[in-house]
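A.B. asks: pasting the sequence and the predicted coordinates here, then a few questions.
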Amino acid sequence: MAAEAERARAERVAANLAAVRRRVAAACAAAGRAEDEVTLVAVTKTYPASDVRILTKLGIMDVGENRDQEAAAKAAECADLPLIWHFVGQLQTNKARSVVRYADVVHSVDRVRLARELGLRARAAGRELRCLVQVNLDPESAAGVLGPRGGADPRDVLAVADAIHAEEGLAVGGVMAVAPRGGDPAEAFDRLAAVAAQVRARYPQATAVSAGMSGDLEAAIERGATHLRIGAALLGDRAANVG
């Protein structure tokens, strides 16, 4: 019975991945971009390590997590797999020590203090992390105030990038953002592209643009996203999974 359920789950995830890849291919074609310019980061928050193993067998090597406690345990359980772990959720400074032990890329660096703490912890662990500056694209947020999903004010992004660059053990990788709820993702990702260009002008290696999720990946690809953070479209309805 367990083997049947495992086989059915693998088939469902494979079908979902095929559908996502078709969407990505169509969006890349429409934007005049090559498909290999876009990396799928499978966001496995609330899903078991067995799903990570299914995804790995299907060729997905980039895995994203939002919460340190779950991520640390899952990374340990999957330590035998050749994965790139992306931490994509809001990050408190007191979790930096734990996150640097397993994460290869941190998408959510949104303040100077966090960059300094990550640098300190990365050096202590003997690890190197690629860090993306999370940008707050919510026009309702006051300058300098983190939005409900985190992110630096666009005017502060270069200062955060400078702080990352100043830390041995960290590398400025690019930018990340979440489109505001209820807004036009195309307009939001246009603003992100402008910020990304500013960061690249100072740090040419900072080519990553982490934008686009299950519902808005087409708009993100059209506006230059290099990394898509996909959860529900790959693994199913998260609410049902945790209910």
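C.D. replies: Yep, that arrived.
A.B. asks: all contacts plus neighbour counts: C-alpha atoms, from now on.
C.D. replies: Noted.
A.B. asks: I'd like the distance between residue 2 and residue 178.
C.D. replies: Distance, residue 2 to residue 178, by Cα to Cα, to the nearest Å: 37 Å.
A.B. asks: looking at those two, which has the bigger crowd around it?
C.D. replies: residue 178 (23 against 7; other Cα atoms under 10 Å).
A.B. asks: contacts only, for that one.
C.D. replies: 136, 137, 149, 211, 212 (Cα atoms under 8 Å, 6 or more residues apart in numbering).
A.B. asks: SS state for it?
C.D. replies: coil (DSSP: H, G, I helix; E, B strand; the rest coil).
A.B. asks: quick check: residue 196 touching residue 177?
C.D. replies: No - counting by Cα atoms under 8 Å, residue 196 sits too far from residue 177 to count as a contact (10.4 Å).
A.B. asks: with distance to residue 16, secondary structure and neighbour count as new columns, can the contacts of residue 178 be given to me in TSV?
C.D. replies: Putting the contacts of residue 178 into TSV (distance: Cα to Cα, whole Å; DSSP: H, G, I helix; E, B strand; the rest coil; neighbours: other Cα atoms under 10 Å) gives the following:
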residue	distance to residue 16	secondary structure	neighbour count
136	30	coil	31
137	29	coil	25
149	26	coil	17
211	20	coil	28
212	17	coil	25
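A.B. asks: alright, now check it against this:
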Amino acid sequence: MEAATPTAEQQLNEIKTNLAVIRQKIADACVKAGREPSSVRLLPVTKTVPAERLRIAYAAGCHEMGENKVQEAREKSEVLSDLDIKWSVIGHLQTNKVKYITRFANEFQALDSLKVAAELDKRLQSAGRGMDVYVQVNSSGEASKFGLPPEDVEDFIRQLPNYSSLQIKGLMTLAIFSTDHDRVRTCFVRMRELQERLRQIAPAGLSFDELSMGMSGDFELAIEEGATVVRVGQAIFGKRPLPDSHYWPGFG
């Protein structure tokens, strides 16, 4: 016999409870690191979560949502257009999809290509707006992952002032998917050290104060190493129907 589908009220209470647990863990990790809890932004990751459940999540306090597939994000943004949701695109972007994200996204966290930068800037200029952007770095060195090698980031960011509608805020990464905390932490340390270097040499107008790293399984480690944005999905919404390898390259 199949279990009954939870009611909207039950789902609301579940999400509220999960959010409270995560926020407490964020606060505890901040205390451990000698940081203020307000220095970390929680970005709920909503991939595979149906729009009707996101409407409930909005009522629970999720007013920012991150998606890694442009088509999925676009469809949800249209269905939920009556809600004041700030959408963040956190996955790899092809140039032919740029035209879509400029219509609904407030933020793009996965810039690793000057071609995408140029196309994004062109579309944003036409729309008369800017967009917050993070540069994605491949901190684990895995060939299956997107992002710039850490050693290429300095040259890359020197080109970014050419794209004036891109409001560069910081760096984003996916750590290695491992139960070995030392290996995971190494990725985060690498990002913190890179951030510190970039703050010294970044062209005028570019900020590297933000560090988006850490997900459901490792966000506390990420906070200890300086994360200012943590991207949490399953700990809020429950397990996804397919393994992580389906959504993130190099996982599973």
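C.D. replies: The structure has been received and is ready for your questions. Being a predicted model, the structure only gives us computed values, none of them experimental.
A.B. asks: TM-score for this pair?
C.D. replies: Laid over one another, the chains give 0.90 as their TM-score (TM-score structural alignment, normalised by the length of the first structure), with 235 aligned residues with a Cα RMSD of 2.1 Å.
A.B. asks: mind checking how far the corresponding residue of the second structure for residue 44 of the first structure is from residue 75 of the second structure?
C.D. replies: In the second structure, the residue equivalent to residue 44 of the first structure is residue 46, according to TM-score structural alignment. With distances taken as Cα to Cα, residue 46 of the second structure is found 12 Å from residue 75 of the second structure.
A.B. asks: same question, residue 214 of the second structure
C.D. replies: Counting by Cα to Cα, the gap from residue 214 of the second structure to residue 75 of the second structure is 26 Å.
A.B. asks: which stretches of the first structure form helices?
C.D. replies: With DSSP state H as the criterion, the first structure has helices at 2-31, 49-57, 68-77, 96-102, 112-125, 157-166, 185-202, 217-222, 232-235, 238-242.
A.B. asks: which one of these lies nearest to residue 90 of the first structure?
C.D. replies: helix 68-77 (9.7 Å; Cα to Cα).
A.B. asks: give me the stretch of the second structure that the closest one matches.
C.D. replies: With TM-score structural alignment as the criterion, helix 68-77 of the first structure aligns to 70-79.
A.B. asks: quick one: average offset of the matching stretch versus the first structure, please.
C.D. replies: Its aligned residues in the first structure lie a mean 0.9 Å from stretch 70-79 of the second structure after superposition (mean Cα distance after the TM-score superposition for the first structure).
A.B. asks: which of the residues in that stretch are buried?
C.D. replies: Residues of stretch 70-79 of the second structure classed as buried under the neighbour-count rule (16 or more other Cα atoms under 10 Å) are 70, 72, 73, 74, 76, 77.
A.B. asks: skipping adjacent residues, who's closest to the last one in space?
C.D. replies: Nearest-residue entry for residue 77 of the second structure: residue 104, 6.8 Å, with adjacent residues in sequence omitted and distances by Cα to Cα, 6 or more residues apart in numbering.
A.B. asks: what sits against the one you found?
C.D. replies: 74, 77, 87.
A.B. asks: closest one of the residues you listed to residue 199 of the second structure?
C.D. replies: When the contacts of residue 104 of the second structure are ranked by distance to residue 199 of the second structure (Cα to Cα), residue 87 comes first, at 26.6 Å.
A.B. asks: the closest one reaches residue 69, doesn't it?
C.D. replies: No - Residue 87 of the second structure is not in contact with residue 69 according to Cα under 8 Å; the separation is 11.9 Å.
A.B. asks: more crowded one of the two?
C.D. replies: A count of neighbours by other Cα under 10 Å puts residue 87 above the other of residue 87 of the second structure and residue 69, at 22 against 16.
A.B. asks: now the more buried one: how far from residue 189 of the second structure?
C.D. replies: 28 Å.
A.B. asks: can you tell me the centre-most residue of the second structure?
C.D. replies: With distances taken as Cα atoms, centre = their mean, the residue of the second structure nearest its centroid is residue 90 (4.6 Å).
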